[in-house]
Structure formats: structure tokens, C-alpha cells
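1. have a look at this fold, sequence not included:
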């Protein structure tokens, strides 16, 4: 058995300093992912720094109508907060669909954003995996890949990002606030997730010892008319084969604004910008939604077992949009 040290931090500065000073260390919040990876031997820190005592669990209204979600706010608390449920409907729904009640009561927002892939080959600690051991290869390419990505892939990795709520946050242009050894910074969430390229083990731009403090949701009236749909093998707690966060504003039968993001199909939460561009200014009809969805999935990198995801993703986009507009467009 490998030794593992544990300590607690009581302020942000101390937490950052402790982790930054120990190369093989990590923050510990809800532990719903971190502890699993330690047990599996996939992630082997020598030191875990418990940050649950830090004052980072508040959900605060911001000037102008946006919200700030503390990184240690629990998924259940955020999902059921009246302002989240009212102003960012898809975010509340994504959180409630993202895990079992027990996990939602423990898991933190910051931890959810940083959770690792559920790829079996990454987690078995035996198979070649470029995320776990750079340069070793990707077993999923020729192995079992039914649940793997068809967008944002590379020859080195086709693992999907597992977060549900991150899909809605990408759709709504959230901003991640961090503090690290070099100070504080704000990272647009669309820049927070990196595609694998030739470095699949680098999943986000956080430096070692850099701590997420909060996630800002900007004031976004369109988010009130939004939905998160999740398609999976079973209705109980399960990861998405395909999911969609959709929001739309229609004026005079034309699409004035639209937000679309996909989960379960890409190596990162996938903002469907091509579909958005095709929709804005056009008619809010099912035919137009199908055209835009088809264009978004045109570049999908499908394989033997996951080719079905392209069609399922198209249908998810159309279903999400038609759910939000008057019945005549369905």
C-alpha cells in the first residue's frame, strides 16, 4: 500500500501554497471523483489538501442579474437555488440529471468541472491510455468505444468529457475564477477545456496549485427559456450518450438568438457554434433546425461502434429547440 498524507486548509492562500509546494499533491473537495481515482491507482498524489473549510460555497447575485457560484457550492444546492432554477433553467436541469442524489449532495461545482473522463481504459490502470500515461497509446481507438467521442477527437484520444453541468455553462458563456501561485485570473469556460491534440493528459489550463474559487454566470435573459436533455442507456443514474443544452429567442417567427452545447459526443463540452450561426436570423422551423444540426455534425469522426451518436446528436438538437418554441414548429 502506498502512503498518502492528508491535511486541511482554512484559507485560500494557505491551500494554494501547500499544493504548489508539493509536486505530487491535489486539492480535495467532495471527493466523489478524486477518491475513486486514488483507490483505482489512476491518480496517485502523495498529499491531499482538504479545502472544504474554505469560504467558497456561497451562491450570490451579481450586479446586472448574473450569478456567482462558489466553487465549493454543492451540486444539489446550486440546482435547487431559486435564482438558478429561474434564470438558468438548463443549468439546474443538468445538475439534477448529472448524478444520484447522494453524489449531488457531496460533489462540488469546482470539482465537477475538473472531473476526469469515465473512459474504461483510463480507469482500469492496465490498458494503454495517453491521458493516464502520455505516449502509451489509446486503447479505445480499436477497442470498445461505443460511448466515446465523435467531435474534438485526435489520433491520441477519443474520450468524452463526463460533466453535464459544464455543457450548460459552456452554452451560457460562464467564466471560471481562479487563484494560484501567480495570482488570480478569469478564464472564459470555452477556453477552460482543451481538446486532446497530441497532449491528451493536459485537459485544462490550470497550473499546479491553481484553485477554482467561483464560476460566474453572466446576465443572460435567453437562459430563462432553456432546456437540458440527456439521452442515456437507462433513466437512472447514468452518463450521457448524447446531451444538449439549448436556449432560443424567437421574434416574429425568426431566431433572434440561440445557444446550443452538446455533451456525451465530444472530448470537451461542445459549443455548437456552427449550428448557432446558421440559425440566427432564419426561420424558427423544424426544417431549419434539422439543417443546422446536420451542419454541426458534418465533421463528426465516427467509428465502428459510436456512429449512431451523430444521428442521435442531430435529433437531440432538434428536440431541444422544438421543446422551447410554440407547437407549430415541432
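-> In hand now; what should we look at? Everything numeric in this text was worked out from a predicted model, so none of it was measured.

2. for the rest of this, base every contact and every neighbour count on C-alpha atoms.
-> Fine.

3. stretch 323-330: how far from the chain's middle?
-> 27 Å (C-alpha atoms, centre = their mean, to the nearest Å).

4. do stretch 4-12 as well
-> 26 Å.

5. buried residues of that stretch, list them for me.
-> Across stretch 4-12, burial judged by 16 or more other C-alpha atoms under 10 Å covers 8, 9, 12.

6. for the nearest residue to the first one once chain neighbours are set aside, grab the count of nearby residues.
-> Just to be clear, that refers to residue 8. Counting by C-alpha to C-alpha, 6 or more residues apart in numbering, residue 50 is the residue found nearest to residue 8 once chain neighbours are left out, at 4.6 Å. Neighbourhood size, residue 50 [other C-alpha atoms under 10 Å]: 19.

7. burial of residue 316, as a residue count?
-> 24.

8. so it makes contact with residue 242?
-> Yes. Using C-alpha atoms under 8 Å, residue 316 and residue 242 qualify as a contacting pair, with a distance of 7.5 Å.

9. which helices and strands does the longest helix belonging to the chain pack with?
-> Counting by DSSP state H, the longest helix found in the chain is helix 308-323. The helices and strands touching helix 308-323, judged by 3 or more C-alpha pairs under 8 Å, 6 or more residues apart in numbering; DSSP states H and E, are strand 226-231, strand 242-251, helix 286-296.

10. residue boundaries of the helices in the stretch 1-150 of the chain?
-> Assigned helices in the stretch 1-150 of the chain, in chain order: 12-21, 34-40, 75-79, 82-87, 89-97, 101-106, 109-113, 120-123 (criterion: DSSP state H, counting those that start in this stretch).

11. comparison target below:
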């Protein structure tokens, strides 16, 4: 770990100013991702801006939705009565991730901005365009079991590791940010990026911007939802493939379908055109087949992760059945319904 300066920010304005003035500055809250990266010499910030003293730890409910402060811990968010009542899909996804100890420290803003867990990104002896732009990607042609099957590029085949963000994508969340040019809202589907030729950019934040909170607006299904996560072991593991499903079903017909995948791309993966194939129909195997064919039409394996395409098909089909039946996956019971 290299030497760095430290600043305890007394206000959002001070934090933003420090980020804007120091290109190598990084925000630190729970530190569950950044400290790991610093230990491995993947990140070497010149300045750590501690934001733990800021007033960003509240969950605020209103008639129109819920606002989650960037410093709300994953545990507080997962067990909040209002979240469990209004957005149980989010609570379920949070409990599927990490461990209780990590959830006690990790924050909503940090989860949103966590970096990939690609083996090659963490190994400074290998080439990685995300870690060192233009150096190449040793993952391509390497060990690819955990890598992307959708939206990858010749520069990067890494995946986004978050469970929370997959649920947020399915719930059409909005990310509130502040920077040198003021505040703005970013729809969650526009927040994370595909790698393209600039995989070092994980999201669409501008220089000097920081996350203030996350808004959940409108409605979510209290019954017809599920977060289904398949991984190499039953806990404390990142998703090989996960699916967050939120359905609105009236009179036996799907009126709204929102489905996001995790573990398959550089960002949580949604296809609004594919979702339209589920709407206006009764939940059925035929509707699921049409949806899956469209959603995974561009899927491409890298050899070691070819199995993920078939696994994704099965995860989506099972998740749609769980949501339609109103039997969401229970995270404290690992058996898949």
C-alpha cells in the first residue's frame, strides 16, 4: 500500500471540491472494496476523502417513493421495514451478497461504485485495460469462468459484481449525484457503462462528482418478485448468473415486467424490448422462451464461461416462475424453489 493524504470532509461541497482538485483522490466510506484494491496496489489514491461524517445515512419515505442516502449500510437497508414492505426485491438482493460482517460496513454508494472482481484486474502482474488503459487484456484467452457473456468488447470482458445494483436496475432506480457543476439525476440504467474501448470507466460520473443517494420511485410488486442467484458456493460468493424479476400481474396477465441479470456483463443487464414480450400475456413457458431468446440473442462465451449461456437461460426461466407464482427465493434458505 502506497502513502496517501487524508481529508475528513465536513460537507458535500468540501468533498466535491477535493475530488475536483485532486485527480487521484478517492472517497472512502465503508472501505470494503477500496481498501482491498489499495492493498493489492490496484488503486493508489493520492488523497482519501473520508465522507463518513456527512448527513447521508438516512432512509426517507414519502408517498412517491423512498430515498436512500449514500452512506446507509447494506445491513440497515436490507432490514429496513419500509424497504421490505415497498421494495422487497432490493432487500432480498442485498441479503444474497457478501457476508453479515461486510454488509454491516458496506454502504449503498460504495456498493453502487464497487469495481469488478476480475482475477486479472486484481493481479498487477497481468495486462488489464481497466487497471492500465491500453495495456491489453489477459483475461481474453485466459481463465474466463466468471467473465461476461453479454456486452463485452475486445478491450474488456469483466463483469460488474454487485447484487444490489441488479435489483436497482429492475426497480428503475435513480442515482442522485453532486459535482462541480451542481446536482443531477442519473437513471440507474444509464449509470453503469459497457466497456467499449474505455473499460477503465465503470460509470457515467463526471470528474469531481459523488453519489448523494438513490431514489426508488413508483411501485414495485410486494408479491410477484424474486432475486435468484447462482454461484459456486452457497454464500459469500459473487454471482455466476443472477436474475432480479419484478412483475405486475392483474387478472392472470402480466401488465409490467422488469428483469435484470447480474454476473453476465460489465453492468446489470436489461433489455426493455425483450420485456415487452412478456407484457399482455399470461405467465407461461412460451412467453418465457420468447423473452429468453431475445434477451440472450447476443450472448457469447469465451470458452471457459460458455456454460453461463445455458445457466442464464435456466436462471431466468426459474426466476420468472418464482415471481409469477409469488414464491420469491428466500435468502436464508439456500434451496431453490
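-> Looks like it arrived, so ask away. Every value quoted in this text rests on a predicted model; they were computed, and no experiment measured them.

12. where does the TM-score land?
-> The TM-score (TM-score structural alignment, normalised by the length of structure 1) is 0.96; 327 aligned residues with a C-alpha RMSD of 1.5 Å.

13. hang on, the earlier thing: now the angle from the longest helix of structure 1 to strand 226-231?
-> 150 degrees (axes from the mean of the first three to the mean of the last three C-alpha atoms, to 10 degrees).

14. picking that back up, can you list the buried residues of stretch 4-12 of structure 1 in TSV and add distance to residue 178 of structure 1?
-> Converted to TSV, the buried residues of stretch 4-12 of structure 1 look like this (distance: C-alpha to C-alpha, whole Å):
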residue	distance to residue 178 of structure 1
8	19
9	16
12	10
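
15. any chance you could map the strands in the stretch 151-300 of structure 2?
-> Applying DSSP state E, counting those that start in this stretch to the stretch 151-300 of structure 2 gives strands spanning 174-179, 182-187, 210-217, 225-230, 241-250, 253-262.

16. report the contact partners of residue 75 of structure 1.
-> With contact set as C-alpha atoms under 8 Å, 6 or more residues apart in numbering, residue 75 of structure 1 has these partners: 95, 96, 104, 105, 106, 107, 108, 109.

17. in structure 2, which of those residues still touch?
-> Retained in structure 2 by both residues aligned by TM-score structural alignment, their matches' C-alpha atoms under 8 Å are the following of these: 95, 104, 105, 106, 107, 108, 109.

18. how many neighbours does the third one have?
-> Put plainly, it is residue 105 of structure 1. By other C-alpha under 10 Å, the residues close to residue 105 of structure 1 number 15.

19. now the fifth one
-> Using other C-alpha under 10 Å, residue 107 of structure 1 has 21 other residues around it.

20. find the nearest non-adjacent residue to it, please.
-> residue 30 (4.7 Å).

21. now the fourth one
-> Closest residue to residue 106 of structure 1 in three dimensions, ignoring its sequence neighbours and counting by C-alpha to C-alpha, 6+ apart: residue 30, at 5.0 Å.

22. residue in structure 2 paired with the one you found?
-> Aligned counterpart of residue 30 of structure 1 in structure 2: residue 30 (TM-score structural alignment).

23. check whether its match really touches residue 110, as I assumed.
-> Yes. Counting by C-alpha under 8 Å, residue 30 of structure 2 does reach residue 110; the two are 7.3 Å apart.

24. pretty sure the residue nearest to residue 107 of structure 1 is touching residue 104, no?
-> No. Residue 30 of structure 1 lies out of contact with residue 104 (C-alpha under 8 Å); the separation is 9.4 Å.

25. related to what we said a few turns ago, can you tell me how far the match of residue 30 of structure 1 is from residue 261 of structure 2?
-> Applying C-alpha to C-alpha, to the nearest Å, the value for residue 30 of structure 2 to residue 261 of structure 2 is 26 Å.

26. out of those two, which sits in the more crowded spot?
-> residue 261 (30 against 23).

27. was I right to think that one contacts residue 168?
-> No. Look at residue 261 of structure 2 against residue 168 with C-alpha under 8 Å: they stay out of range, at 11.0 Å.

28. got a list of what the spatially closest residue to residue 72 of structure 2 that is not a sequence neighbour touches?
-> Excluding its sequence neighbours, the residue lying closest to residue 72 of structure 2 (C-alpha to C-alpha, 6+ apart) is residue 57, at 4.5 Å. Neighbouring residues of residue 57 of structure 2 by C-alpha under 8 Å, 6+ apart: 68, 69, 70, 71, 72, 73.

29. and for structure 1, the residue most distant from the center?
-> In structure 1, counting by C-alpha atoms, centre = their mean, residue 252 sits farthest out from the average C-alpha position, at 33.6 Å.

30. trace residue 139 of structure 1 over to structure 2, please.
-> Aligned partner of residue 139 of structure 1 by TM-score structural alignment: residue 138.

31. look at that match and say how many residues are nearby.
-> By other C-alpha under 10 Å, the residues close to residue 138 of structure 2 number 19.

32. setting aside sequence neighbours, what's the nearest residue to it?
-> Closest to residue 138 of structure 2 by C-alpha to C-alpha, 6+ apart is residue 127, at 5.4 Å.

33. that neighbour contacts residue 133, correct?
-> No. Contact criterion C-alpha under 8 Å: residue 127 of structure 2 and residue 133 do not qualify, at 9.3 Å.

34. that older thread, so which of the helices of the stretch 1-150 of structure 1 is nearest residue 225 of structure 1?
-> Evaluated with C-alpha to C-alpha, the helices of the stretch 1-150 of structure 1 place helix 89-97 nearest to residue 225 of structure 1, the distance being 7.1 Å.

35. after superposition, how close is the closest one to structure 2?
-> Compared with structure 2 after the fit, helix 89-97 of structure 1 shows a mean deviation of 0.8 Å (mean C-alpha distance after the TM-score superposition for structure 1).

36. and that helix, what does it pack against?
-> In this structure, helix 89-97 of structure 1 packs against helix 75-79, helix 82-87, helix 165-171, strand 226-231, with contacts taken as 3+ C-alpha pairs under 8 Å, 6+ apart.

37. quick one: closest of the ones you listed to residue 286 of structure 1.
-> Here strand 226-231 is closest among the helices and strands packed on helix 89-97 of structure 1 (C-alpha to C-alpha), at 16.7 Å.
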